[in-house]
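Undergrad: Just the structure for this:
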Amino acid sequence: MRLGGRLAAAIEVLSDIESRHRPAADALKDWGQSHRFAGSGDRAVIGNIVYDALRRKRSATWIFDSSEPRALAVGALLLQWGMSPEAINEALEGDRFAPAPLSETELSLLSSRSLSDAPDEIRADCPDWCVPLAQEAFGEDWVSELQALSGRPPLDLRANTLLSSRERVLEAISSTGAAPGDYLVDAIRIPPIDGDGRHPNVQTSDEFKSGWFEVQDIGSQMAAALACVSHGMQVLDYCAGAGGKTLALSAAMKNSGQIFAHDAERQRLSPIFERLRRAGCRNVQAVTDDEALRALEGQMDLVLVDAPCTGSGTWRRRPDAKWRLTEKQLDTRVSEQSSILETVKRFLKPGGRIAYITCSFFPQENAHRVASFLEANPDFTSMDPATLWQQTFREGSERARLSSEGMTLSPARTGTDGFFFAALQKRS
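TA: Next up, the predicted model:
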């Protein structure tokens, strides 16, 4: 397929997403299954256009004065791919599968409008109701922070030191453009792709199948590192999900002590068993029944809470979620987070810690939740974020946003997805 056919397919997928209010991944999968002639390269490029269109939805809508799928898809080529109107029309010319070339009306709009003149919420590609939340989280930098959340993400890996090392992994995947990541000795980064490029499918490599590395955003790796686990600790990963942070903790503890992996939605734990086997993690056991969970009360040195959240910090990876998110969903998550924090405190021994993590930048899910918990629980204190950062990473603390409640990582500051981390210690 040429670019014109791929653009037409992306418009079709965007129409499906809009009309059926469904996740982009589902719409792309269905399109691929019903268009078997499209190769993997075609599907990758179509996916690029769709996700870029969703990342820059408000910008494209403002430029074309239209939110139609065509405007969003063409906007992706202009705003994210860096193509000129002339280059787009040249690519569409002579392609019988392509949509119509840019019209005189569209060309006139493009020549008369500049994003530099657009309102802040347009340049930030942000839903209106999220603007005050972003302003509270990021202050005067809120536009640049959300612009960073509208870009393409890198592909981050964590070398599994139980079975390999960063040096060996980098050598094995040298053809991918991978390089050492910041902050952590195990972090690896493959830069964001451009245009019609595609990230390598590293999960098909022999090294991945042998457990040498995991795919994990560096922000997630940093959050696990900030938990500051050590040999012999008793740890409860209360919202373990598929187990990404569980595996990171296991490697940091060098298979010593014990990690109990739990999730209220048991099916979410399903992938963890194969991941543990592949990674060589021997100090982790899944806890799924209430009786086994109750037996852990008062025994834990650390409870890791990777709390269910809105996921606003992952918008560059899941841009469709940005436009589906509602204030009611935020309220639901806030309620769940408060309930979980109150629940997990009973598992700690005196002097134990809660590591509270979200992949969100919304203060309601982060600093507000910590402040509310501390107010209701005077036997807990917030550990100093600056000290935690210095102990864990040694340098670069100016790149995180530190407050009395915790710290926020972001694409613009730390080059990661948006994460929040706080450590809450129970008094001895």
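Undergrad: Only C-alpha atoms from now on, for both contacts and neighbour counts.
TA: Noted.
Undergrad: Span of stretch 75-85 from start to end?
TA: Using CA to CA, to the nearest Å, the end-to-end distance of stretch 75-85 comes to 10 Å.
Undergrad: Residues contacting that stretch, please?
TA: Contacts with stretch 75-85, where a contact means CA atoms under 8 Å, 6 or more residues apart in numbering, come from 49-50, 52-53, 56-57, 59-60, 88, 102, 107, 151, 194-195.
Undergrad: Could you list every helix and strand in contact with the strand or helix carrying Asp26?
TA: Asp26 belongs to helix 24-34 when elements are defined using DSSP states H and E. Contacts defined by 3 or more CA pairs under 8 Å, 6 or more residues apart in numbering; DSSP states H and E place helix 24-34 against helix 3-20, helix 40-55.
Undergrad: Please generate a structure for the following sequence too, so the two can be compared:
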Amino acid sequence: MGKKNTNRLYPNLVQAVVSALQTIFTEDYYADKVIQRLLKSNPKWGSRDRAFLAESVYEIVRWYRLLYTVLGQEPKTEEDWWEMFGVYYLLAGGALPDWKEFSRLDAEQIKKRQTELLKDRKIRESIPDWLDERGAAELGEHWPESIAALNRMAQVVLRTNQLKTTSAELAELLSKDGIETRTLENGGLLVTKRRNLFATKAFKQGLFEVQDFSSQQVAPFLQVEPGMQVVDACAGGGGKSLHLATLMENKGRLLAMDTAAWKLNELKKRARRNGIHIVETRPITNSKVIKRLEGKADRLLLDVPCSGLGVIRRNPDAKWKLSNDFIERVRKEQADILDRYPRMLKPGGLLVYATCSILPSENRKQIDRFLETHPEFELEEDRTILPQDEGFDGFYMARLKKREN
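TA: Sure, this is the predicted structure:
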């Protein structure tokens, strides 16, 4: 846990952090939604106040186990949560004001206790026992470095909408709004100094989408071309659908599907903003929807539901909501999708299976199982991106070809 935003404390902001944490941990809400709602209900807060609140909440959620172990107990009352914040603030390098809420905290003892606890990886990396055991069992020697990387704050990366502009033009336009970027090897832009990206004219004109560097590797991996019939069968909000449509130069047909129809509504809005007209959305309401598309697709993307362990730096509360049982359920769902959805592909077509997980049981092992039972497919290439490899999200992708005969 490094140095954080330790500016002067204000009681109303700390109270807002405390209230947000109570909602996340006692009412089982997701951190991003709680923060979003809190910021929306306090529009008069300045950018520094908003940044303090978001960073404090995310970091306390990220380091929850370490912090409550240093404190000596899991927080139950509002008073406990104030002390939890105090522990976090001290360990982040701040000096606590002389407030009654922090009167029982001894800075020297807290720092001494932290030093002792850092010897235990489960406490040091602030993860549940079961997750440490599973990570070590599946990733072996890579696990310590992987989980340490997943505890670093996520970077913000933009994908340029090449239908409308270039990365160089976008970078110049954003710089006029005080947003500084660095160009990555794939043409993506790493944001090095940010303001509200979504309030910029560039965003409203559909010149970019926020998409992590690792996630941006998936669409090109499918090797689409203009004029093709492409299916994104687990499209969700449509980030990869938009990327595919861009690579297709807005020519052909891209069918975005999902079992959650409400997610596809967001995709329609994003497609309009991006100036993309080849995307058609279709909810998967029953097995007949898949059956009707048998042999129709030149390319098929299966960005399947997964544990999301590769992206927990963005969703640190997932560490406390996940379980072994959940991972086993999602593995069954992945296997079911792999068994049923590839029928949509034409002979000679390509399929990409992708997850934002780093667990082999959700990744290569699923592909090996599929190939054993589906000899009509062959593996062309697969790629594992661990979070420590390039400093971005953990991802897996495998490209398979359906044999001609």
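Undergrad: What span of the second structure is the strand ranked longest in the first structure aligned with?
TA: Scanning the first structure for the strand with the most residues, using DSSP state E, yields strand 348-358. Aligning strand 348-358 of the first structure against the second structure (TM-score structural alignment) gives residues 345-355.
Undergrad: now stretch 304-312 of the first structure
TA: Against the second structure, stretch 304-312 of the first structure falls on residues 301-309 (TM-score structural alignment).
Undergrad: Remind me what the longest strand of the first structure packs against, helices and strands.
TA: Strand 348-358 of the first structure packs on strand 300-306, strand 419-426, going by 3+ CA pairs under 8 Å, 6+ apart.
Undergrad: What's the average distance for the first one when superposed on the second structure?
TA: Average distance, strand 300-306 of the first structure versus aligned residues of the second structure after superposition (mean CA distance after the TM-score superposition for the first structure): 0.9 Å.
Undergrad: Which other helices and strands does the next helix or strand after that strand contact?
TA: Sequence-wise, the next helix or strand downstream of strand 300-306 of the first structure (DSSP H and E) is helix 319-324. With contacts taken as 3+ CA pairs under 8 Å, 6+ apart, helix 319-324 of the first structure sits against helix 40-55.
Undergrad: mean shift between the helix it packs on and the second structure?
TA: Helix 40-55 of the first structure differs from its equivalent in the second structure by a mean of 1.8 Å after superposition (mean CA distance after the TM-score superposition for the first structure).
Undergrad: buried set for the helix or strand Val87 of the second structure falls within?
TA: Secondary structure from DSSP H and E places Val87 of the second structure in helix 78-91. By neighbour count on 16 or more other CA atoms under 10 Å, the buried set for helix 78-91 of the second structure is 80-91.
Undergrad: Throw those residues into TSV and include distance to Arg121 of the second structure, thanks.
TA: Conversion of those to TSV gives the following (distance: CA to CA, whole Å):
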residue	distance to Arg121 of the second structure
Asp80	25
Trp81	24
Trp82	26
Glu83	24
Met84	21
Phe85	22
Gly86	23
Val87	19
Tyr88	18
Tyr89	22
Leu90	21
Leu91	18
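Undergrad: Pick the one among the residues you listed closest to Glu376 of the second structure.
TA: For those, the residue nearest Glu376 of the second structure by CA to CA is Tyr88; the value is 54.8 Å.
Undergrad: ok, Val13 of the first structure to Gly181 of the first structure distance?
TA: From Val13 of the first structure to Gly181 of the first structure the distance is 34 Å (CA to CA).
Undergrad: now Ser66 of the first structure
TA: 40 Å.
Undergrad: Pick out whichever of the two has more residues nearby.
TA: Gly181 (18 against 13; other CA atoms under 10 Å).
Undergrad: What lines up with that one in the second structure?
TA: Taking TM-score structural alignment for the superposition, Gly181 of the first structure sits opposite Leu184 in the second structure.
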